[in-house]
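Engineer: here's my sequence, what's the structure:
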Amino acid sequence: MLIYRQRFWLLACSLTIWSSACLLAQGTESNPQPAGWKLEKAKNGIQVYSRPLPNSRRKAVKVHCEVNATVPQLVAYVSGIEHYREIMARTVDAYVIRRVSDRELYYYHRSALPWPASDRDVVMHMVLSQDKTTGTVYIKADNVPGLVPEKKGVVRIPRWRSQWQIQQIGTNRLQIDYFFEVDPGGDIPVWLINSLIATAPYQSFSEIEKHVKLPYYQNRTFSFLHP
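Structural biologist: This next block holds a predicted model:
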């Protein structure tokens, strides 16, 4: 039991920032106490919620928090695939497969797991946009088939969907609502995934402010962002 928990916690820490929520089609609440969501963890201004997925034993997760950062910094942080190995624990490989523009890209990501668990990998399609009226930035990422052949001994993640909803609320101050749902594949029990569902998101979001201060994320511009 302990070994299973250790394995999945490491997997979750590696995958959480870029995992996702399939309930987004029903709406993207920004209320810090959203209806229908159960509060799983609240600490240091970071709130992690969950709710059951229809016709599934898995749960969707929402993270709500505020961070000291600018919109371009956070956009650069999320879309800077080439720097994932520096900011994401246990990332073995991460690279852009095709960058359509600064608002759309396809990328590959692989996470290492301790023996005897297998590594996980995934191919993702990321789309970034901004609402011209509200200024809210949306970053959606979904797994896609193909593009990179599956590797022997590596489990291809069968489902990974996410959305960032980013709103500037003050000078260098952002409100973030992040939604995700992920099926890591393989033989990790669903009950264990659900039992640890709050731990990894909290860990990842507690480090955002530290990471966005890195040189790569400074003074960045994006064509779809409006003043």
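Engineer: drop to CA atoms for contacts and neighbour counts, all remaining ones
Structural biologist: Will do.
Engineer: my read is Phe222 is in a helix, agree?
Structural biologist: No. Counting by DSSP: H, G, I helix; E, B strand; the rest coil, Phe222 falls outside a helix, being coil.
Engineer: ok, the residue nearest to it when sequence neighbours are not counted - how many residues close by?
Structural biologist: In space, and not counting its chain neighbours, Phe222 is closest to Asp102: 6.4 Å by Cα to Cα, 6 or more residues apart in numbering. Using other Cα atoms under 10 Å, the number of residues around Asp102 comes to 16.
Engineer: was I right to think Asp102 contacts Thr221?
Structural biologist: No. Applying Cα atoms under 8 Å as the test, Asp102 and Thr221 come out as separate, 9.4 Å apart.
Engineer: coming back round to it: so who does the residue nearest to Phe222 touch?
Structural biologist: 222-224 (Cα atoms under 8 Å, 6 or more residues apart in numbering).
Engineer: dump those into TSV; add neighbour count and distance to Thr133 as well.
Structural biologist: Formatted as TSV, those follow (neighbours: other Cα atoms under 10 Å; distance: Cα to Cα, whole Å):
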residue	neighbour count	distance to Thr133
Phe222	12	18
Ser223	9	16
Phe224	15	13
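Engineer: remind me, longest helix of the chain?
Structural biologist: Longest helix of the chain, by residue count under DSSP state H: helix 2-15.
Engineer: what about the helices in this structure?
Structural biologist: For the chain, helices defined by DSSP H occupy the ranges 2-15, 71-79, 84-87, 190-195, 199-205, 208-211.
Engineer: any idea how far the first one is from the chain center?
Structural biologist: Going back to what we said before, that points to helix 2-15. 16 Å (Cα atoms, centre = their mean, to the nearest Å).
Engineer: another one to check against the first:
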Amino acid sequence: MIQCLGFERKHSLQTSLYDIFGDYQRRYCHLVLKLMLVLWVGVANAASDDNDLDYLQEKGQKDIWIQSKNDKRRGIQAWYKQEEGKHTRTFKIEATIKVPMEQTAMALVGGDSWKRWFWECLDSKLLKKVSSRESLFYLKVNVPTPFPDRDTVLRAVIEPYSKQTGKLVLRFNALPDYIPKVRGVIRAQEFTFKIEITPLSNESIKLDLEGYVNPGEDLPAWAINFMMRNAPYSSILGLERYVKTHGLDDNIQFEFK
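Structural biologist: Below you'll find the predicted structure:
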């Protein structure tokens, strides 16, 4: 369908609509595309309305958390706020999920698995295990067409769980100059967040995440707002699903407690 419209897709589909239906049914393709265009206009207007609502909520409310998601069934709540002097929103997540602490931490600091659970992640790989409490890994994320994809190198630092603190703390920050830039991909300069993992039992945790990502000032407000609304929440869902099915990676050991 996308090829019928003549749009370019960065990560192309394997077949076109004509490959499936054949030339004979071209008129049906045109009818479907007309319906798609009607729906597309509706979605675009809705997105515009969302941005207008976001603007009204944020106007005069700098540095105030605004709730964007309250999923009681899955135990996930999300907020954002627009801070003075920052190009994009800071985000926050509180979640209670049924996964073990160490398996979750390994998925976060190991690096390789991000492409399996992080929102729109195209590639991820561990670059270096610095120590039992530190790692460096590469991350590449899909960005809506026509804008270039983004990547960065993240440094993860572990503050192990202790009975005194009652939690495991993971801190992440970008090292944009650690490796050469990739042609056609924009290197994100700011990618910072902190995750606190509090074990509730051997099989469940409370996760508190707060972070800030600046994907670049070339992106319009609607694209950034869309990413900030969807990425944190969707990533937590993906993380929970991944940990439940994958288990602990025995090849890379870190000190979590």
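Engineer: if we can go back for a sec, right, and the helices of the first structure - which one's nearest Asn55 of the first structure?
Structural biologist: Nearest to Asn55 of the first structure, of all the helices of the first structure, is helix 190-195, at 13.5 Å by Cα to Cα.
Engineer: can you give me the offset of that closest one from its chain's centre?
Structural biologist: 18 Å.
Engineer: once aligned, what mean separation remains between that helix and the second structure?
Structural biologist: In the superposition with the second structure, the average deviation recorded for helix 190-195 of the first structure is 4.0 Å (mean Cα distance after the TM-score superposition for the first structure).
Engineer: list the buried ones in that helix?
Structural biologist: 193-194 (16 or more other Cα atoms under 10 Å).
Engineer: repeat that for stretch 29-38 of the second structure.
Structural biologist: 29, 33.
Engineer: again, but for stretch 68-86 of the second structure
Structural biologist: 68, 76-83.
Engineer: likewise stretch 103-116 of the first structure?
Structural biologist: 103-113.
Engineer: check contacts around Arg171 of the second structure.
Structural biologist: 156-158, 192-195.
Engineer: now with 6 Å?
Structural biologist: For Arg171 of the second structure, the contact set (Cα atoms under 6 Å, 6 or more residues apart in numbering) comprises 156-157, 194.
Engineer: which one of those residues has the most neighbours?
Structural biologist: Neighbour max across the contacts of Arg171 of the second structure (other Cα under 10 Å) = Ala156, 24 neighbours.
Engineer: what do we get in the first structure for that one?
Structural biologist: Per TM-score structural alignment, the equivalent position to Ala156 of the second structure in the first structure is Met126.
Engineer: kindly report the same for Asn214 of the second structure.
Structural biologist: Per TM-score structural alignment, Asn214 of the second structure is aligned with Asp183.
Engineer: pretty sure that match is touching Arg159, no?
Structural biologist: Yes. Counting by Cα atoms under 6 Å, Asp183 of the first structure touches Arg159, with 5.1 Å between them.
Engineer: which residue in the first structure lines up with Ser201 of the second structure?
Structural biologist: In the first structure, the residue paired with Ser201 of the second structure according to TM-score structural alignment is Gly170.
Engineer: if I look at its match, how far off is Ala200 of the first structure?
Structural biologist: Taking Cα to Cα, to the nearest Å as the measure, Gly170 of the first structure falls 28 Å from Ala200 of the first structure.
Engineer: related to what we said a few turns ago, residue contacts, the match of Ala156 of the second structure?
Structural biologist: 104-105, 140-141.
Engineer: so for it, what's the nearest residue that isn't a sequence neighbour?
Structural biologist: Per Cα to Cα, 6+ apart, closest to Met126 of the first structure is Ala141, 4.3 Å.
Engineer: residues in contact with the alignment partner in the second structure of the one you found?
Structural biologist: When the second structure is aligned by TM-score structural alignment, the residue opposite Ala141 of the first structure is Phe172. Residues in contact with Phe172 of the second structure, defined by Cα under 6 Å, 6+ apart, are 155-156, 192-193.
Engineer: one more time with 7 Å, if that's ok
Structural biologist: Applying Cα atoms under 7 Å, 6 or more residues apart in numbering to Phe172 of the second structure gives the contacts 154-157, 192-194.
Engineer: packing partners for the longest helix of the first structure?
Structural biologist: helix 199-205 (3 or more Cα pairs under 7 Å, 6 or more residues apart in numbering; DSSP states H and E).
Engineer: number of nearby residues for the corresponding residue of the first structure for Lys125 of the second structure?
Structural biologist: In the first structure, the residue paired with Lys125 of the second structure is Tyr95, using TM-score structural alignment. Neighbourhood size, Tyr95 of the first structure [other Cα under 10 Å]: 17.
Engineer: tell me the contacts of Tyr95 of the first structure?
Structural biologist: Tyr95 of the first structure is in contact with 81-82, 107-109, counting by Cα under 7 Å, 6+ apart.
Engineer: now do Leu168 of the second structure
Structural biologist: Neighbour list for Leu168 of the second structure: 159-161, 196-198, 256 [criterion: Cα under 7 Å, 6+ apart].
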